[in-house]
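**Q** from the sequence below, what's the structure:
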Amino acid sequence: MCQDRAMHRIVVLALDEVIPFELGIPARIFGTATDEDGTPFYEIVTCTVDGRPVHTQADFAITVAHDARVLAGADTVVIPSTTVGVHGELPDEVAAALATVRPGTRLVSICLGAYVLASLGLLDGRPATTHWMHAEHLREKFPRVLVRPDVLFVDDGDVLTSAGAAAGVDLCLHMVRRDHGSAVANLVARRCVVPPWRDGGQAQYVERAVREPAEASTAAARAWALTRLDEPVGLDELASKAGMSRRTFTRRFRDEVGVSPGQWLIRQRVELARDLLETTELATEAVARRAGFGTAAAMRHHLRAALGTSPMTYRRTFRAS
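**A** Next up is the predicted model:
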């Protein structure tokens, strides 16, 4: 949580063979985050090791205005996807540049950027993820890293890693939410026309058979449930809304969303509770009822499991910001 209203500086390090899409994510997401007066919460600076252009994995190069000297003043350093460090040792100049980062600086990788952090030993003994196609290779090359191949992103406090492409958007939105709350993150998502929240534990979209167009989906049942989070929502009701048996619905739900219907409902209720705690004066019991937890004790249990904090502490933290 960023308690100081001073501009939080995010430095994005562009390395050779960077993927342009991933390189642009931090500027797009963090650059859209503002307070009610339109004042930016973040300053985003992009650099290369020597200030010179770098080759991308597209048919063009990227030119930036800064070299690695700006890393020393960063509050957060983001390393977008790059092939640097994937198939060989990390170049000395890259390691030297990252050695200038201040202790305690938040470190973030998008997709294959995890190899850079792993090469420096910064992921040793810590959970991390990368694109599912490279997860096993990352584990083999860096056996001390606790690779989680089946999640969108991992938040381990001061070190955060994401899977490929759109998962980088999810991670950056998560960081905005962690820093400034759901209201700011949701506004950023609306401005960028992206989903406001996909939980980090949601499954990556690994190879599965493409669903036939006529095959039923659980999307309508999920949309129906989101309008009734304050009510008991049973598996039989959800399956009925989807026109499926319990067994088929449960299997297809997990295929589409990556978690069970029960786990998904809890996550949606946690998000609703967070929003109500941040944006209303409702008492804790009232928030629990509106979010579908029934009692404050039940909500307290689920918030602590999901966020590591109590409802009152969460509310005080975001009100203070």
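
**Q** CA atoms for contacts and neighbours, from now on please.
**A** OK.

**Q** distance of Gly157 from Asp179?
**A** Computed with Cα to Cα, to the nearest Å, the distance linking Gly157 and Asp179 is 12 Å.

**Q** which one of the two has more residues nearby?
**A** Asp179 (17 against 8; other Cα atoms under 10 Å).

**Q** residue contacts, that one?
**A** Applying Cα atoms under 8 Å, 6 or more residues apart in numbering, one finds that Asp179 lies in contact with Met1, Cys2.

**Q** another for comparison:
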Amino acid sequence: MRTLDSRHTVAVLVLPGVLPLEFGIATQIFGMEPQYELVVCADDQAGPVLGPGYMITTDSGLEALTIADTVIIPGYEDVDARPSVQVVDALRAAHARGARLVSICTAAFVLAEAGLLDGRPATTHWQNADQLRRRFPKIDVQPDRLYVDDGDILTSAGVTAGVDLCLHLIRVDKGATAANTRARVLVAPPQRVGGQSQFIEQLRPEASGESLAPLRTWMLGNLARPHTVDDLARRAHMSRRTMLRRFREETGTSPMAWLVDARIDKARQLLETTDTPIERIGRVTGLGAPASVRAAFHRHLGTSPQGYRDMFLHRAMVASGLRTGSEPSDVA
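**A** All right, here's what the predicted structure looks like:
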């Protein structure tokens, strides 16, 4: 592979149904960097790539992958669509000769189809992570990661995580100063490490059964109270063993694990919409002392409560018209 002493060629491979935002991330970030040479390519037989309200014409066919130092594949809509044999062969050949392969969002599926993620850690958008794991069980799917750098193959979650990964590539290639400069131009955080979690809508799993729905509703209304498995079983009018079995059947997890996720979900809501102190949030959600709240956030989200608040509070206020200073009730 060529080094950045010469122009580093980045080939953006456009697949049918490409998501325009993910495509724009790759082309804008690397198209504006003078030490990179950007080429947009597609399957020779595909013609212009069409989407709802847009058409992308490309500079090259798959021959661009024979010279690219880095191949970036933006996400695409239909993850069930199989890539062409030509695309799969071109990706395998590019990897074999030493090119760096990068997927954004759902493009992890095309790398998986090529067998290039077998035995490797990888991520994709959290909504598609279970499907990636089911279809390709040899992959170490890590759904809570923003991106995974596995050396010559890198994968990211959706949309803004693609920005994080592209900035990470610049940081690896050219150093922190260059990456921070590009981040300022994009008005993006200069560095979110790949180990930081994707911020899914809620941590607690949706239930597939209703027999323990009243118990779960009561738990959500009483997050601040201490709970034990025996107490929950008595409230459900079941034996401990039966309650544990049914809870797992309906949610896929244990009552106490579900409770922790529910408490963190409530804490996230308060961090996004209020300026309530961490100490009070720990009390009303049942997470406990500030140190316990911080430990729970680092363990489940890969960031601190304050880091989470800094990232989301302003956006939530602008969107909803809320003002800081509102306090939650003592009943979570």
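
**Q** what's the TM-score once they're superposed?
**A** The TM-score (TM-score structural alignment, normalised by the length of structure 1) is 0.66; 235 aligned residues with a Cα RMSD of 3.0 Å.

**Q** from what I see, Asp69 of structure 2 and Arg7 are in contact.
**A** No - contact criterion Cα atoms under 8 Å: Asp69 of structure 2 and Arg7 do not qualify, at 9.5 Å.

**Q** map Asp89 of structure 2 onto structure 1.
**A** Structural alignment (TM-score structural alignment) places Asp89 of structure 2 against Ala96 in structure 1.

**Q** what's the burial count for that match?
**A** Using other Cα under 10 Å, the number of residues around Ala96 of structure 1 comes to 12.

**Q** ok but it is inside a helix, no?
**A** Yes - counting by DSSP: H, G, I helix; E, B strand; the rest coil, Ala96 of structure 1 is located in a helix.

**Q** quick one, helices of the stretch 101-250 of structure 2?
**A** Remark: helices assigned in the stretch 101-250 of structure 2 by DSSP state H, counting those that start in this stretch are 108-113, 129-135, 160-174, 176-186, 213-221, 229-235, 240-251.

**Q** residue closest to the middle of structure 1?
**A** Closest to where the C-alpha atoms of structure 1 average out (Cα atoms, centre = their mean) is Leu171, at 2.0 Å.

**Q** quick check: longest helix of structure 2.
**A** Secondary structure of structure 2 per DSSP state H: the longest helix is helix 255-273.

**Q** give me the buried positions along it.
**A** By neighbour count on 16 or more other Cα atoms under 10 Å, the buried set for helix 255-273 of structure 2 is 255, 258-273.

**Q** state the distance from the nearest residue to Ala95 of structure 1 once chain neighbours are set aside to Arg269 of structure 1.
**A** Nearest residue to Ala95 of structure 1, sequence neighbours excluded (Cα to Cα, 6 or more residues apart in numbering): Leu120, at 7.1 Å. Distance of Leu120 of structure 1 to Arg269 of structure 1, given as Cα to Cα: 39 Å.

**Q** compare those two (neighbour count), which wins?
**A** When neighbours are counted by other Cα under 10 Å, Leu120 of structure 1 and Arg269 differ, and Arg269 comes out ahead with 22 against 15.

**Q** what is the orientation angle of the host helix or strand of Leu13 of structure 2 with helix 160-174?
**A** In this assignment (DSSP states H and E), Leu13 of structure 2 forms part of strand 8-14. Note on geometry: by axes from the mean of the first three to the mean of the last three Cα atoms, to 10 degrees, strand 8-14 of structure 2 and helix 160-174 are set 160 degrees apart in direction.

**Q** what packs against strand 8-14 of structure 2?
**A** helix 20-31, strand 36-42, strand 70-73 (3 or more Cα pairs under 8 Å, 6 or more residues apart in numbering; DSSP states H and E).
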